[in-house]
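# Give me a model of this one.
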Amino acid sequence: MKTIYRKYTHQDAQALVLLMDQLGYDHSEETLSSNIRLVREQGGEVFVAQVAGNVLGCVSAIIDVRLAEGVKGEIVSLVVSEDARGQGLGKGLVLEAEKWLSGEVSVIRVRANALRKQSHLFYESLGYSKDKTQAVLLKKP
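Model (predicted):
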């Protein structure tokens, strides 16, 4: 079956709620729609993979600006439905995000949780290489 890669529309909200759950994030349609609106307001975009009318994956492409590192594109929140993994949808989503980002930046970064070893191998197979390891520390104001 043919896969269609396209920008997210509000009709995709319920499918993305389920996908985010598989990634380990609990969202409602409202919270997810709010996040997508904010991603777009900050210059990013969200893409989906659709097969036979069903959204089976998504990815977000954002522009990240840092004082020391400057401007970089970043691929975030990539997830493919557990039932559809291993069919090339993840690669297609990454390529879609890269295509969109390539018009905006000269470097694209991916961050993957240290526990997600399969994700590291996946991105390395697409030409990404490890740059550094760091800890993420959070504090609620």
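# Please count neighbours and contacts with C-alpha atoms only from this point.
Will do.
# burial measure for the nearest residue to residue 126 once chain neighbours are set aside, as a count.
In this structure, residue 126 finds its nearest non-sequential neighbour in residue 91, 7.7 Å apart by C-alpha to C-alpha, 6 or more residues apart in numbering. Residues lying near residue 91 (other C-alpha atoms under 10 Å) number 17.
# go on, the one 10 residues further on?
The number of residues packed around residue 101, counting by other C-alpha under 10 Å, is 22.
# what sits against it?
Listed by C-alpha atoms under 8 Å, 6 or more residues apart in numbering, the contact partners of residue 101 are 61-63, 73, 108.
# that's a helix at it, yeah?
Yes - assigned with DSSP: H, G, I helix; E, B strand; the rest coil, residue 101 falls within a helix.
# what's the spacing between it and residue 61?
7 Å (C-alpha to C-alpha, to the nearest Å).
# now do residue 124
Using C-alpha to C-alpha, one gets 18 Å for the distance from residue 124 to residue 61.
# More neighbours: those two, which one.
Under the criterion of other C-alpha under 10 Å, the comparison of residue 124 against residue 61 puts residue 61 first, with 29 against 12.
# I'd like the contacts of residue 101 laid out as JSON lines, including distance to residue 50 and secondary structure.
Converted to JSON lines, these look like this (distance: C-alpha to C-alpha, whole Å; DSSP: H, G, I helix; E, B strand; the rest coil):
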{"residue": "61", "distance to residue 50": "17", "secondary structure": "strand"}
{"residue": "62", "distance to residue 50": "21", "secondary structure": "strand"}
{"residue": "63", "distance to residue 50": "24", "secondary structure": "strand"}
{"residue": "73", "distance to residue 50": "24", "secondary structure": "strand"}
{"residue": "108", "distance to residue 50": "24", "secondary structure": "strand"}
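# one more, for comparison:
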Amino acid sequence: MESDKKPVCRRVYEERDLTALIALMNQLGYEHSRQSLSDNIQQVRNQGGEVFIAEDAGLVCGCVAAILDIRLAEGIKGEIVSLVVNQQARGRGIGKLLVVVAEQWLSQYVDEYRIRANAIRKDAHRFYQQLGYSEMKQQVVLGKACPTKG
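The predicted model follows:
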């Protein structure tokens, strides 16, 4: 992944990519087993979404998921989630390529795309703004464990 060329391949996720995706998710701060990430990918697809891969010289160097988010008040929107490019491959346009691939796929289903980025990921905010995204609102995400699970 040391070349300055654009990635040679962008495609949908295949099972052979799983190990590379586990390492990429780790770079985002998310620990996964083969089973947990495989289950997540299957759920994305079961709910109408897709996972895309960027590959350079036969090696996975990035990924993104495109999902359909349906809300009672807002209707259906396309969301671009879990975008990550390998640390050694950043700054070469791979993230932009993956966003474009996700947007093209989502455009079959929706008229608007959204991206949610953690408030602490300021570089990601700037990256998305350079691609034409603008801040719509700020939210607080609250969580609670389900008492019948784990």
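# picking that back up, tell me, what's touching residue 101 and residue 61 of the first structure both at once?
With C-alpha under 8 Å, 6+ apart, residue 101 of the first structure and residue 61 have common neighbours residue 73.
# can you pull the contacts of residue 17 of the first structure?
Residues near residue 17 of the first structure by C-alpha under 8 Å, 6+ apart: 26-29, 32.
# Now which residue in the second structure aligns to it?
The pairwise alignment with the second structure assigns residue 17 of the first structure to residue 22, based on TM-score structural alignment.
# Average offset of the helix or strand harbouring that match relative to the first structure?
Element membership of residue 22 of the second structure, judged by DSSP states H and E, is helix 18-28. Once fitted to the first structure, helix 18-28 of the second structure is off its aligned match by 0.2 Å on average (mean C-alpha distance after the TM-score superposition for the first structure).
# Give me the next element, helix or strand, following that helix.
Immediately after helix 18-28 of the second structure, counting by DSSP H and E, sits helix 34-46.
# Which stretch of the first structure is the helix or strand just after that following helix matched to in the alignment?
Following helix 34-46 of the second structure in sequence order, the next helix or strand is strand 50-56 (DSSP H and E). The alignment of strand 50-56 of the second structure onto the first structure (TM-score structural alignment) spans residues 45-51.
# So what does residue 13 of the second structure match up with in the first structure?
By TM-score structural alignment, residue 13 of the second structure lines up with residue 8 in the first structure.
# how close does its match get to residue 59 of the first structure?
Using C-alpha to C-alpha, residue 8 of the first structure is found at 9 Å from residue 59 of the first structure.
# Which one's more surrounded, the two?
Between residue 8 of the first structure and residue 59, counting by other C-alpha under 10 Å, residue 59 is the more crowded of the two (24 against 19).
# Now for that one: which residues touch it?
For residue 59 of the first structure, the contacting residues are 46-48, 75-79, 93-94, 97, by C-alpha under 8 Å, 6+ apart.
# That one: what secondary structure?
strand.
# which one is it nearest to, not counting chain neighbours?
residue 78 (4.2 Å).
# before we move on, the earlier item: which of the contacts of residue 59 of the first structure lies closest to residue 69 of the first structure?
Closest to residue 69 of the first structure out of the contacts of residue 59 of the first structure is residue 75 (16.4 Å), distances taken as C-alpha to C-alpha.
# Give the aligned equivalent of that closest one in the second structure.
By TM-score structural alignment, residue 75 of the first structure lines up with residue 80.
# Overlap in contacts, residue 8 and residue 59 of the first structure.
Taking C-alpha under 8 Å, 6+ apart as the criterion, residue 8 of the first structure and residue 59 both touch 46-48.
# What is the nearest of those residues to residue 140 of the first structure?
Nearest member of those to residue 140 of the first structure, counting by C-alpha to C-alpha, is residue 46, at 26.9 Å.
# what about the closest residue to the closest one other than its chain neighbours, neighbour count?
Leaving out its chain neighbours, the residue that sits closest to residue 46 of the first structure by C-alpha to C-alpha, 6+ apart is residue 60, at 4.3 Å. Neighbour count for residue 60 of the first structure, taken as other C-alpha under 10 Å: 24.
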